[in-house]
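**Student:** Dropping the sequence and predicted coords here.
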Amino acid sequence: MSFTAHIRNDDQCIQTIEDHLQAVKELAGLFGSKIGFSSTAALTGLLHDMGKLCNEFNDYIYLAVHDPENAPPRGSVDHATAGAKFIYETVQKDKGNQLLAEIVSNVVMSHHSSLHDFLSPKLESPVLKRLAKDDLPQYPRVCNEFERLQFHIQTEELVKHSLEELRPFLQDSAPEKILISLTLLTKYLFSCLIDADRINTRNFELKEPHYKKPDHSLLFKHYHSTLLNYLQGKGTSKSKINHLRAKMSMQCEEAAYMPSGIYTLSIPTGGGKTLSSLRYALKHAIEHNKDRIIYIIPYTTIIEQNAEEVRNILNDDEHILEHHSNVIEDINEEKINYMQEKAPKLAKDNWDSPIIFTTMVRFLDTFFSGGTRDIRRLHNLANSIIIFDEVQSVPIECVSLFNESLNFLKKHCHTAILLCTATQPALDFVERKLDCIDGELIKNIKDVTLAFKRVDLIDKTTKKGWDTEGLADFIEEKMEHEESILCILNTKKVVRLLFDSLSERNLDADIYHLSTTMCAAHRKEILEKVKRKLDAKERVICLSTQLIEAGVDISFGSVIRSLSGLDSIAQAAGRCNRHKEKEVGNVYIINHREENLDNLKTIKVGKKITYKMLFDRKGDLSDVLSSQTIEHYFQLFYNELEDELDYYIPSLKNNMMSMLDRNKQYYQEYFHKTGKSLPLIQKSAIGTAANHFQVIQSAAHTVIVPYGEGNEIIADLNENLSIEKLSTTLKKAQQYSIGVYEHELNKLSISHGIEYLHDGRFIELKEKFYDERYGLNVEGDAEMRFLDL
C-alpha cells in the first residue's frame, strides 16, 4: 500500500510518502552539507513525515481535499511525533548518542511549529513530554511500514555518519561556547528541514523539476566585470574626493583575496561604501566560491535606494531580491483547512537568490524568532557574504544575540562578514563580544576620515532647550542664507508638529515630511522629489525622523539634528554637503524639549552621554566625529546599558541569551524542585525564547496600505491567487506596507479601519486611514490627493 503525503490542487495527483521523504532527505542533506552536517540534516528529512505512514492520515488528507467541510481539524492526526520518537528510542540504545538524539528529535517533532524547549519556564521538558506521548495508537503500525519500506536501513547509516559529523563540531567549539553553539546548530538543522520540506512540496504542487543548487559563479564574474566598467567610467573626475573613493574601492578588491572572516569597512559617509563593499563581495564570491551576497540594512528607505543603484549598475532586475517585511500574518494553522493553508506557506521567500537586500529585523528574525516562517532562510546564510550596512544600528537589546550569531556564522558556516559604517560600534567591548574582528579593509583610515571632512558641528543646545515654534523660527531664519535644510528629530510627533508649524508660514520653500508611518513606496517618491529639487537648486526644507540619516544618498546645505547618540549625529552630518558642493556645511545640534523619550530609552541614554561629551568640550567640537571619540562613546553607551544587551524578557524575569545558552536560572530551579539533574545534555528554552522574540517590540503587525499600487495589491489579495501569482504579489506588497503597533491595530479595528484578507493572513488598511502628508492616520480623517512628482 502507498501512503499519501500531498494531493495537488489542480489535478488531484498524489505524492506518496516514499517519494516525499526521499526527496526531502536529499534536499535537507544538501543544505546541511554547507556546514558539514549533510547526514544529520538528511536524517531529519527522512524522519519528518514518518507519521503519515498510516491509514488515519490517508483518510484525513483525502477528506481535507475532497470534503473539507467534514474533514477533521488540522492537526487531529499527529504525524510529527512518530519520527522524533523513533529516532530517540533508536539512538538512545547507545547512551553516547544522547546529543544526536536530542537534536534530531526536536527538529523533527517541531517542523509544524517552533522548536520545543529542552527545559521550559514551567520547569518541565516539552521535548521529553512529546517523546513520552502515549496517545499514538498508529505508532506501532507506522514503525512497521517504515521498516517494510527499508527506511530503517537508511536511518542506521545516517546515524553513523551523523555521529561522525557531530564530533569535530564539538571539538571545535570552546567549552564555554558549546551550549550556545548547539542551540544555533539545532536552529540551522531546523532551517534545512523546513526549507527542504517547503521546496519539495512547492515543486510537486507547481509540477516543477527537482531543486538543484544554483551556481552563481558565472553571474558573479559578469557582475564584477560590469561593476569595474562602471567604476572606470566614473573615474574621469580628477577631484581629490573621487581619487580617494577610487583608492578605497581598489583596497576592497585587494582585501577580497583574504580568507573569509569578520572585517570592518569604515569608509566615511559619502565615500562610496555601497559600491566598494559590493566590489569586495563580488571578488570574494568569485575567489572563495560563495553562494550569495546578502546586504543587511537598518531601514527600508536605504534598501530601496541601494538595491535600485545596484540593479541599475549591474543591469539586472531579475536576480536581485528586496525583502523588507513579512506581509503574511502568523495565524493558528489549526483554524484553517489543508487547502487554505497551502498557498501562503509555499509562497514565502527563502532567500535563494544571488544578491539579497533585507533589513536587520529580518536577519535577527531568521535566527531568533518563533515559528517556521523566518527560520527556513537560516541555512542560506552559510557560505555567503553578509554585508551589514550601518552596523551601529543593531538594536541594543539584541547586541549579544547579534554577536553570537556572527560568531557562529564565521566559525561554523564559512560565512564572510563585513561590518560597514563610518561609526563602528565597539562590539568587541561587551561581555558577549565578537570573538575576533580580523581587520579593517581600508588603510590609514584616520587620514581618510580627515580628508573627507565637509562639515562643522555647531553646538546650539541650551539649558532650557528648544520648543517647536522656536525651532521653526530658527529654520525660517537660516533659510534666508541657505537653499536647503534637513531637520532630523527623535519622535514622529514633534516632526509632525514642526511640519504643521512651518506649513502655516509663508515660506519661499517647499516643505516635506518623512516618517516610518509612510509605506516604502510613499517615502521613496518623496525622497525622489526632494532630490530633484536639490539638484535643480530649488529651495527645500525636509523634516524627518532618524530614518533618513543612515545611508540615504542625499545632500542638504545645512542639517539640524536633535540631540541623540553621537553615532546618529555623525550619520546626520553625512547628509550635509555630502558631495562637497561648498567648502564646509553647518550641522547644528539642538535639544528639543518637547520630545518625549520615556519609551525610547536608547535614544535617551545616547542623548545624555553626547550632551556630557559636548559640555566637556566647551564648544570645541573638532574631534567629536573622530574614530577614537566614536569608540569611546560606544563604550560609555554599552556600559550604561549593560543590563539591556542580552534581550531581557520582563514577563519571564529572564534574558533570552541565558535561555538559549546554559539556561542557568531554570535549571537551578528545576534541580531545587526535583532534587535531580535534567536527563538531557541540552537545557535551553529554545522555543519559549523564540516565541518571545520581537526586534521591534510593539510594531508587531504588517498592514498593506491603499497608496498607489497598494490598491491593486489589495484587490489581488481578495482573489484566489495561484502560488506563483501570490509570490509575485507579496514581493510587491512589501513596498506598500507599514508596521503597526498593537494599540494602533486595536484602535483601527474598533474604527473599522482595517480588514483581514485571505482567511486572516493579510491586513488591509482602509483609505480614510492613510494620509498623503503623514502616512498612517489612526483617526480616520486622512487626506489623499495626487502626489505631484
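**Tutor:** In hand now; what should we look at? Everything quoted here is computed from the prediction, not taken from an experiment.
**Student:** When you work out contacts or count neighbours from here on, use the C-alpha atoms and nothing else.
**Tutor:** Fine.
**Student:** how about residue 521, secondary structure?
**Tutor:** Under DSSP: H, G, I helix; E, B strand; the rest coil, residue 521 falls in the helix class.
**Student:** Is it in contact with residue 733, as I believe?
**Tutor:** No. The criterion here is CA atoms under 8 Å, and residue 521 misses it with residue 733 at 9.9 Å.
**Student:** These two: which has the busier surroundings?
**Tutor:** A count of neighbours by other CA atoms under 10 Å puts residue 733 above the other of residue 521 and residue 733, at 27 against 21.
**Student:** A further structure is provided below for comparison with the first:
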Amino acid sequence: MNYIAHIRESDRQIQTVEEHLLGVKELAEAYGEKLGVKHLTGLAGMLHDLGKYTVEFRDYITEAVTNPTSAPKRGSVDHSTAGGRLLYQLFHSKPPYNKSKALIAEIVGNAIISHHSYLQDFLSPDLESNYLHRVRDKQAKELDTFEMIIDQFYSHVMAEEEFQRYIDQAAAELDTFLMKQPSSHDEKKIMFLSKFIFSTLIDADRTNTRLFEENKENDPKLEHKQLFDQYYERLMNKMNSFKADTIINQLRADMSNQCDQFAQKPSGIYTLSIPTGGGKTLASLRYALKHASLYQKKRIIYVVPYTTIIEQNAKEIRSVLMDDYNILEHHSNVIHDSEKDDEGLDGVMNMSQKLKHAKDNWDAPIILTTMVQFLNVFYAKGNRNTRRLHNLSESIIIFDEVQKVPISCVSLFNDALNFLHAYGKSSMILCTATQPALDFVEHRLEIEPDQEIISNVDTVIESFKRVEIVDRATNETFNNNELIDFIDTTMKKCRSILVILNTKSVVKNLYKKLQEKNMGIAIYHLSTSMCAAHRHIILDKVRNDLKKGQPVICVSTQLIEAGVDISFDCVIRSLAGLDSIAQAAGRCNRHGEKDTGHVYVIDHEEENLSRLKEIKQGKQIAKTILLDLKRDKELHGGHILSRQAMEFYFKRYYTAFESSLDYSISTLEKTMVELLTETKHNYSYHKAFYQKEGKQLPLFLANSYKTAANHFEVIPDYTTSVIVPYGEGKQIIAELNGKGTIEELSRLLKTAQQFTINIYQHELQHLSQQDGIVSYLDGHIFVLKEGAYSEEYGLNLENDSLMELNIF
C-alpha cells in the first residue's frame, strides 16, 4: 500500500511518505551541518510527517484532489503529532531519563509538532504545557494506529537499530553543542538551537514539497567562492577608477584598504566607524567579499533601519557588481502568515499552499533587509520568518546604522549576534559613524577586544568635519509658521535646504504651508507613506534639481537621514537623539562642496512625542549635552558629534531605558528574555506548577516560545504590508490576481517589495471602512485601491492624525 505525502497538481503524480521524509531529512541534514547538528536536524526531517502513514490521511488527500470543488471532510487529519509522540515515548515517558535523549525529545519533538504553526510552550505563564498536551495527553483514535505508523517508519524509512544509532549521534551532537559555552547559558543556547532546528525543518519541508510540485530534482548549486571572487574583481575595478585627488578621497581610499586588510582576520563581531560620507557601503562590501572568499561564507547580508537605505545600498551595489539576479531586497513580508494551524491543508496544492511554498528563505548570495525583518527571524510569530534563520549562519552580516536598534530589542539583538558568532560561523560588522554602547548593557554584546576596523578614528572624524552645528534649541522653540519664516530667511544665504522633523503629521503640515506660500521654489515631501519606488523617483528629482543648482526645499521625516546619498547646502533638524543629529549632518555639504555647511538644531513645539518615547528621551539627553557645551566648550570632547559625546549619550540613553532593554511585556509582568530562557528551577514557577498539578513539571525545559512570539512586535503598533497601485505595482497587482505557479509567484513577490508600504491596524480598519483596500489570494496579500494612494503623499487617508511616525 502506498501512503501519500503529496499529489502533484499538474500530472497527479504521487510523492510517497517515505520519499518525502527521506528527502526532507537529506535537506535538513545539509542545513544542520552548518552548526554541527546534522543528526538533530535530520531527525526532525525524517519524523515530521510520520502521521501521514495512515489510511485516514491517504483517503483525505485523495478526496481533496479528486473532488477539488467540494471541500474535504471537516477537521484536519493530525499528522504532525506522531513524530513528537514517538520521541517522547522512547526517551521521556518513563524515568530514569537519559538527559541528552530526553532533551532531544523536547527540542526536536517540539519542532515536529509545531511545523504547521509555531514552536509550542513547554510551560506557559498560566502554567499550561501545549507540548505535553500534544505528545503525552492527546490520544490517537486507536492505539494500534500509532503502532502501525511506527511499524511503517521502521520498515520503509529507517530500521529500528539504525534509528537508535542515529539518535546516539544526535545526542553526541547535543552534548558537544552545550559544552561549547558555560552551563549557565544552557537555556539561552537551547532556545537558539530549538529555533535553528525548527528553521531547518520548515525550509527543508517547504523546499522538498516545492521541488516535487515543480518536478525538479533539486535547485541549482551556486559556487559561492567563484561568485564572490568575481564580485571582488568587479569592485576593485570600480575602486581603482576613483581618483584620490582630495584629502577626503584619500581618506576614503585608506579606510577601504583597511577593510580589505582586516578581512583576513577570523570571523567575529567588529565595529566599522566610518564617518558619514566616508564610503562605508563599498568599504564594508570590500571586507565582506574578501572575507567570504577566504572563510567560505555563503552569503552577505546588509541589515538597515530604514527601507530607504535598502534602496540606496542596493542601487550602489548593483551598479558595481553588475548583477540583479543574485541580489535580494527584502523590505517586508508581502505575504501574511495565517496565525492558524494549516495542517489540514497539507498535501493539497491550493493557492494558500503555493504562497506558503514560494521561495522566500533568504538563500540569495547578497541580501538587503531591515532590522525589523532580522529581529522577526529570531523572535516573531509565523514560521515564514523562522524559516530564514538557518541561512544567517555562515554569513557576513553588516548592520548599517546599528545605533537604530529599537531600545526594547537591545538584549534580544545582542543575544542573536552572540549566538551567530559563537555557533553560526558568522561575522558581524557594526557599521555606523555613531557607535552605540551595546557592550555596556546587562545582556552585553560580546564584541572582539580589538574590534575597530579603522585606526585613528578620532583623526578621521575630525578630517571629515564639513559642517557647523548651530544650536537654536536651548533658547527658543519653533512652530511651523515661525519655521517657514526661518526657512525663508535662510534661503537668502543658500540655495537648498533639507528640513527633518520627528512626526509625519508636522512634516505634512509644513509641506502644505510651504506650498501655499508660493515661494517659486521646488518643494518636495518624503515619508514612509510612499512606497520605495515612489520615494526613489522623488529623490531622483531632488538630486536633479540640486545638480542643476536650482533652489530646493525638501521636507522629510528621518527616513532621509541614513543611507541616502544626497547633499544640501543647509539642514534644519528638529531636536532628537545625538545619533539623529549626526545623521542629519551627513546630508549637509556631504561631499565638501563648500568650506562649511550649517546644520541648525531647533526645538519644534508642535511635535507630539507622547507616543515616541525613544525620540523624546534622546531629545532630552541631546539637550543636556548642548547645555553642557554652552557652559564649557571643553566638555564631551569639545564637540556635540565627538566620539566622547556619543559614548556619553548612549550610556545615558541605555541607562534611562534599563528596565525596557529586555522587551517588557506589561500584561504578563515578564520580559521576552525571561519567557525565552525560563528554567524549571525558577522557584515561583516550580511552586505554582506543583500547587496546581500536585507534582513537578515532568520536563527539562520550561520556555514559553509561542507566548513570547505572540507578544513580539518590533514596531509596537502592529503593521501590515500592502501593495500599492503605483507604477509597475499596478501590473504586479493584475498578475497576482490571476492564477500562477509557485515559481511565478516567487518572482512577483520579489518584485513587489519595491511597491509596498506598511500601515497600522487603525489605518487598515479605516481603509476597509472606506472601501480603499482589497485582499487577494485567499486573504494572504493586501492591495490598495487606486483612490487610496496619492502621487503626492503616498497613502491617502483623509484624517491627518492617522499620519503617525513609522521610523522603521
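**Tutor:** Sure thing, it's come through. This structure is a prediction, so every number in the text was calculated from the model and none was measured.
**Student:** Overlay the chains and give the TM-score.
**Tutor:** Between these two chains, after superposing, the TM-score reads 0.96 (TM-score structural alignment, normalised by the length of structure 1); 780 aligned residues with a CA RMSD of 1.7 Å.
**Student:** Following superposition onto structure 2, what is the mean distance for the helix or strand encompassing residue 29 of structure 1?
**Tutor:** Here residue 29 of structure 1 sits within helix 17-32, counting by DSSP states H and E. Superposed on structure 2, helix 17-32 of structure 1 shows a mean distance of 0.5 Å to its aligned residues (mean CA distance after the TM-score superposition for structure 1).
**Student:** Buried residues, that helix. List them.
**Tutor:** Residues 17-18, 20-21, 23-32 are the ones in helix 17-32 of structure 1 that count as buried (16 or more other CA atoms under 10 Å).
**Student:** Adding distance to residue 534 of structure 1 as columns, could you present these in a markdown table?
**Tutor:** Output for the buried residues of helix 17-32 of structure 1, formatted as a markdown table (distance: CA to CA, whole Å):
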| residue | distance to residue 534 of structure 1 |
| --- | --- |
| 17 | 62 |
| 18 | 63 |
| 20 | 58 |
| 21 | 59 |
| 23 | 56 |
| 24 | 54 |
| 25 | 57 |
| 26 | 55 |
| 27 | 52 |
| 28 | 52 |
| 29 | 54 |
| 30 | 51 |
| 31 | 48 |
| 32 | 51 |
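**Student:** can you give me the helices in the stretch 301-450 of structure 2?
**Tutor:** 307-321, 351-357, 371-379, 383-386, 410-422 (DSSP state H, counting those that start in this stretch).
**Student:** ranking those by burial, who's on top?
**Tutor:** When the helices of the stretch 301-450 of structure 2 are scored by mean count of other CA atoms under 10 Å, the highest mean neighbour count falls to helix 383-386 (a mean of 23).
**Student:** that older thread, packing partners for the helix holding residue 29 of structure 1?
**Tutor:** Contacts defined by 3 or more CA pairs under 8 Å, 6 or more residues apart in numbering; DSSP states H and E place helix 17-32 of structure 1 against strand 4-7, helix 38-47, helix 178-206.
**Student:** And the longest one against structure 2, how far off on average?
**Tutor:** Just to be clear, that refers to helix 178-206 of structure 1. With mean CA distance after the TM-score superposition for structure 1, helix 178-206 of structure 1 averages 0.5 Å from its match.
**Student:** quick check: angle from that helix to helix 17-32?
**Tutor:** Inter-element angle recorded for helix 178-206 of structure 1 and helix 17-32: 130 degrees (by axes from the mean of the first three to the mean of the last three CA atoms, to 10 degrees).
**Student:** matching residues in structure 2 for helix 178-206 of structure 1?
**Tutor:** Helix 178-206 of structure 1 corresponds to residues 186-214 in structure 2, going by TM-score structural alignment.
**Student:** which residue in structure 2 lines up with residue 312 of structure 1?
**Tutor:** Correspondence of residue 312 of structure 1 to structure 2, assessed by TM-score structural alignment: residue 319.
**Student:** From residue 238 of structure 2, how far out is its match?
**Tutor:** Residue 319 of structure 2 sits 10 Å away from residue 238 of structure 2, going by CA to CA, to the nearest Å.
**Student:** what sits in contact with each of the two?
**Tutor:** When CA atoms under 8 Å, 6 or more residues apart in numbering defines a contact, no residue borders residue 319 of structure 2 and residue 238 alike.
**Student:** Next, count neighbours for the aligned partner of residue 246 of structure 2 in structure 1.
**Tutor:** Mapped onto structure 1 by TM-score structural alignment, residue 246 of structure 2 lines up with residue 239. Residue 239 of structure 1 sits with 10 neighbouring residues when counted by other CA under 10 Å.
**Student:** Likewise for residue 507 of structure 1?
**Tutor:** By the criterion of other CA under 10 Å, residue 507 of structure 1 has 14 neighbours.
**Student:** my read: residue 367 of structure 1 touches residue 375, true?
**Tutor:** Yes. With contact defined as CA under 8 Å, residue 367 of structure 1 reaches residue 375; the gap is 6.2 Å.
**Student:** which residues do those two both contact?
**Tutor:** Overlap of the contact sets of residue 367 of structure 1 and residue 375 (by CA under 8 Å, 6+ apart) consists of residue 187.
**Student:** Quick check: the gap between residue 123 of structure 1 and residue 672 of structure 1.
**Tutor:** Separation of residue 123 of structure 1 from residue 672 of structure 1 (CA to CA): 10 Å.
**Student:** Show me which of these two is the more surrounded one.
**Tutor:** Per other CA under 10 Å, whichever of residue 123 of structure 1 and residue 672 has more neighbours is residue 123, with 18 against 11.
**Student:** Which helix or which strand is home to the residue nearest to that one when sequence neighbours are not counted?
**Tutor:** Distances taken as CA to CA, 6 or more residues apart in numbering put residue 670 closest to residue 123 of structure 1, at 5.4 Å, once the chain neighbours are dropped. Assigned by DSSP H and E, residue 670 of structure 1 belongs to helix 664-674.
**Student:** circling back: could you find the counterpart of the residue nearest to residue 123 of structure 1 in structure 2?
**Tutor:** With TM-score structural alignment as the matching criterion, the partner of residue 670 of structure 1 in structure 2 is residue 689.
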